[in-house]
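Participant: Here is the input, now give the coordinates:
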Amino acid sequence: MDARNEGMGTLKGRSRVAQQDSTSSQTAKPVARAGLLRSGMVVSVMTMLSRVLGLVRDVVIAALLGAGSGADAFFVAFKIPNFLRRLFAEGAFNQAFVPVLSEYATRRTREEVRELLDAVAGSLTVVLALITALAMLAAPWLVWVFAPGFGRDPTKLALTADMLRLTFPYLLLISLTAFSGSVLNTWNRFAVPAFTPVLLNLSLIGAALLLTPLMDEPAMALAWGVLIAGVAQLAFQAPFLARLGLLPKPWPSFAHEGVRRVLRLMAPALFGVSVSQINLLLDTVLASLLAAGSVSWLYYSDRLVELPLGVFGIAIGTVILPALSKRHAEQSAEHFAKMLDWALRAVLLLGLPAALALGVLAEPLLITLFHYGAMTDHDIAMSAMSLRAYALGLVAFMLIKVLAPGFFARQDTKTPVKIGIIAMVANMVFNLMLIWPLAHAGLALATALSAYLNAGLLARGLRRDGVLVFQPGWGRFALQLGGGCAVMGLGLYLLSPNWQVWLGWGLWLRVATLAALVAGGALAYFAWLAALGVRLSHFRLNG
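Facilitator: Sure, this is the predicted structure:
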């Protein structure tokens, strides 16, 4: 579309808005588009708060449980519903529901939107309630499937099953929370869903500190914390939906046209955007067969990778999906392509230095956060190996978060599922190749390699469809980023003391030194970019 036609489209759009305002009793349209950069920053700030509290949570858990049997049991009991949450709620359901909801919000009446919300909420509740009940009954078998190595220790298997009965209802509660968040995001209320995970971390910290003394098995307190968090997160979002007049009255209706479309899109989407989560779960299965502590080493290193992934990658993916869905509903192909290009540049701008910093500062980060109480020097060394392997795949994890919405926004879920299957098979091949020479670190490296394959195939598919069109300036942008990363990485490597030195320091010296290194590295990186002409204004784009 040329500038002249785009201007005419804008005038027509304003005319439609005026008509919608005059019939506000019949329509339920999202608020005016916010800038993607601003929306992304809002989600990033809230996600940063959640991730920081998540690290505090993990510091408390590490000090309380270390990397022993109790920790392994809790991590598996939490990972199973959390995996399904990411697969269904944040993965398949979100990617299927948001495009359909965006279309209803753009083209349908208020009453039709409410009927869709009621039907989807009711149908989702019925399905997940049934799955939850069955899972609680079959808890020991689920543990054996997801962590077969626990079968060698009946006590550990029984403890994990008892925890799973408490943690699995979290899937139902958090999926309904994700449903609420999808509605709020579609109406450009990004801050509330982004803040909601903070409640999980606060619940687990509170449970660890307050309930642990009351339990015969300390790790059981954390399972109660997960259940409490699910209730709190769902209750927190309800008033904001009510304020928009969109609080659903759940009533299952699998015959509803919108529900049928969501289900059709969900089925293949299960393998699409959530492939990285499936790969992480496969890591857990194989890690349970390795030396004691392997599950925990992978968990602690994965938690550090999740910080930049959530703050940058998931934040950008969160704001880009409803924006792309709206552009597709409006048949604005040119702006659709510009949004994808913007998302790729934003991910690389932040993802590359974050991955490099994780690799260079692996041991200092782990020591500062986790080397207390039951966490040993050996645990730090083992966790650092898998952290570096995961860091190699961080950029790919982020790219998947912004490339997959390019398909889902166009209601194409078949292509990502084909790519997902290829990536999963590749991950298993890489696992079998690398687990013997590198043990748990080989599992992390396999996940990273399969993520690059996944991202590459997604990008190729979008290019083939003509919706990923690289805008001018990529060559210069690559040189700018490469130089900035080189300056930052060299500075961190030369200025950071040997990691054994960090072991003898107290908490505040560790924190102060790490903060200085991170701030100095970020300053060097962005100063280099600024000197070469990169400006924040270059990344402003309306949603």
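Participant: rest of the way, CA atoms for contacts and neighbours
Facilitator: Will do.
Participant: Near the closest residue to Gly91 other than its chain neighbours, how many other residues are there?
Facilitator: Spatial nearest neighbour of Gly91, excluding adjacent residues (CA to CA, 6 or more residues apart in numbering): Ser274 at 5.5 Å. When neighbours are defined as other CA atoms under 10 Å, Ser274 has 24 of them.
Participant: Phe83 is in contact with Ser274, correct?
Facilitator: No: if you go by CA atoms under 8 Å, Ser274 and Phe83 don't touch, sitting 9.1 Å apart.
Participant: Following up with a second sequence; could you model it the same way so I can compare the two?
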Amino acid sequence: MSRVLRASAIMAAGTMVSRVTGFVRTAVLAAAIGTFALGDAYNVAYTIPLVLFDLLIGGVLSSVVIPMIVRRQRSDPDGGRAYEQRLMTLGVLSLTVLALIATALAGPLIGLYSTGWNARKIEVAVTLAQYILPQIAFFGIGAIAGAILNTRDRFAAPMWAPVLNNIVMIGVAIFYYVKLGGAGTDVDTVSDGDLLLLGLGTTAGIVAQCLVLVVSLHRVGFRFRPRFDLREAGLGEMGRTAVWTFAYVGISQLGFLITTRLATGAGERAPGAGNSAYAYAYQFFQLPYGIIAVSVITAMLPRMSRSVSEGRPAEIAGEFASGVRLVAVLLVPAGLLLMVLGPAVTVLIFSWGNMTVESAVHIGNVLQIFGLALVPFSLFQLLLRVFYAFGDTRTPAFLALGNVAVNASLSLVAYVVLPARYVVMGLAAAFTVAYVVGTAVAWTMAARRVGGLGGREVAAGLSRMYLAALPAAGLALGVLWLTRELTGLNALSSAIMLAVGGGLGMVLYLAIAHRMRIPEVSSIVGMVAGRVGR
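Facilitator: Sure thing, here's the model as predicted:
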């Protein structure tokens, strides 16, 4: 556990700074463009390259490429260097072609992800997409560089590189707001030059992030030399393994497409309560997951892959159980605190510039529902890595199919039954239910594969964590009620709620959990105390 804890702590520090600057980036961008027509147009255009990357490249990196690199590092006489060079060559060529094709198809792509938009809103979204879609190439090349760094147990750069991206985008959003002020949210009057600033500024941040990762890879000894003997890159094996990964990502993105279309449709019926509100809430829901769970997942996968390649699959159960406890020990209180303090978070972040307190509260209500999904969503992602370590990409595809079926069905019900303003809350609830069900199914299947995942012990540990977290949630709820009674809900009162309710709530949780002798909390407290003692 100590090795994973140390590696996860290094990554968590970088991810913390990345996510905090991401907080600022999202707040400044929302203040500049709002959550109405222009905000929706930008968020859809911004999301499409991420969707395409995940659909065609991203899922393959974690499920196929990293385990293959690990195997080639062990089996090839040159330690896998030539294989890595072929992989990077293939990535540069394929991603460049993909970026060019996607840019040419910006119009149809925007049409696919929107519902009920007028001609001007579509025109603005297409223009932004044409500026943003070229970032696919840089995003993908940086991701390949990060994957190679991870296989060498170099985790810091991939976690810190997004900070530069956020800083660039913060500067762009501030300049846009200073330049246009309140007119910056008007989709009918925004100029081509303003769209150029938003679009190319967004892409410039990804270019900077990619350069940081490429330089870091060079510093650890990787020397890129284009190699076109791609037949030696194991494309056949990669393709056979990746076909199910493509299926998994494709199914997942189908679910995302359904959610996005329903959210954009709701936004047309209730302006300000559409896709932007859902997207911003989801980004903040991802904050604790990205800081805690992603760090542990990134450290776990190469280790589990080595255990399988070295004929020690029994070690995976222990590695996984350790990872679950490390993830849950902080995500359990984080999820409960999000359920209580969601509006306080979003009012503090979003009630500025061209945003209103009412819009910020609505985002916070969606975030509260996402708080319920934090633990099951993170456990589901951890469980997938068990299958990936064995080179099994088929089972995750079927798990994704079940998730999408549940999520899409409940989302459609929410869209039809709920008033337009509450549709995105219903979409968040559908997401939560889908991952609760998906985690239960995935756990059962993974336990059969490994021969047991210590379910009783993990369940007992989670129960103790929730018991320790309930007083913290109660404290936060009391602070929330008292502050609203005395001052109402505004940016200042939200800051008080978060500092007192959130800060003291987390301290109370750690103190109670430490007294309850929850081992993971004791490890964290001991590590922090050791650092302070130095």
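Participant: Any idea what the TM-score is?
Facilitator: Overlay of the two chains. TM-score (TM-score structural alignment, normalised by the length of structure 2): 0.88; 505 aligned residues with a CA RMSD of 2.5 Å.
Participant: Show me the residue sitting in the middle of structure 2 in space.
Facilitator: For structure 2, the residue nearest the mean C-alpha position is Gln286 (4.9 Å; CA atoms, centre = their mean).
Participant: Does the aligned partner of that one in structure 1 belong to a helix, a strand or coil?
Facilitator: When structure 1 is aligned by TM-score structural alignment, the residue opposite Gln286 of structure 2 is Glu306. At Glu306 of structure 1 the chain is in helix, as set by DSSP: H, G, I helix; E, B strand; the rest coil.
Participant: Next up, the contacts around Glu306 of structure 1.
Facilitator: By CA atoms under 8 Å, 6 or more residues apart in numbering, the contact set of Glu306 of structure 1 is Arg51.
Participant: Likewise for Ile278 of structure 1?
Facilitator: Phe83, Met424.
Participant: okay, and the strand or helix carrying Thr346 of structure 2 goes to which residues in structure 1?
Facilitator: Thr346 of structure 2 belongs to helix 314-350 when assigned by DSSP states H and E. Alignment of helix 314-350 of structure 2 against structure 1: residues 334-370, by TM-score structural alignment.
Participant: before we move on, what about stretch 199-215 of structure 2?
Facilitator: Using TM-score structural alignment, stretch 199-215 of structure 2 pairs with 223-239 in structure 1.
Participant: for stretch 244-264 of structure 1, how far is the first residue from the last?
Facilitator: This stretch, stretch 244-264 of structure 1, spans 28 Å end to end (CA to CA, to the nearest Å).
Participant: what about that stretch, distance to the chain center?
Facilitator: 25 Å (CA atoms, centre = their mean, to the nearest Å).
Participant: contact partners of that stretch?
Facilitator: With CA under 8 Å, 6+ apart, stretch 244-264 of structure 1 has contacts from 93, 96-97, 100, 114, 116-126, 238, 241.
Participant: Name the residues that touch stretch 142-155 of structure 2?
Facilitator: Contacts of stretch 142-155 of structure 2 (CA under 8 Å, 6+ apart): 7, 10-11, 58, 61-62, 65-66, 69-70, 84, 88, 91, 157-158, 209-211, 213-214, 217, 298-299, 302.
Participant: Please flag which of those residues sit within helices.
Facilitator: Counting by DSSP state H, the part of these found in helices is 7, 10-11, 66, 69-70, 84, 88, 91, 157-158, 209-211, 213-214, 217, 298-299, 302.
Participant: Just the buried ones out of these, please.
Facilitator: Those of these that meet the buried threshold are 7, 10-11, 66, 69-70, 84, 88, 91, 157-158, 209-211, 213-214, 217, 298-299, 302, by 16 or more other CA atoms under 10 Å.
Participant: And the strands in structure 2?
Facilitator: Remark: no strands are assigned in structure 2 by DSSP state E.
Participant: which residue of it sits farthest from its center?
Facilitator: In structure 2, counting by CA atoms, centre = their mean, Pro77 sits farthest out from the average C-alpha position, at 36.7 Å.
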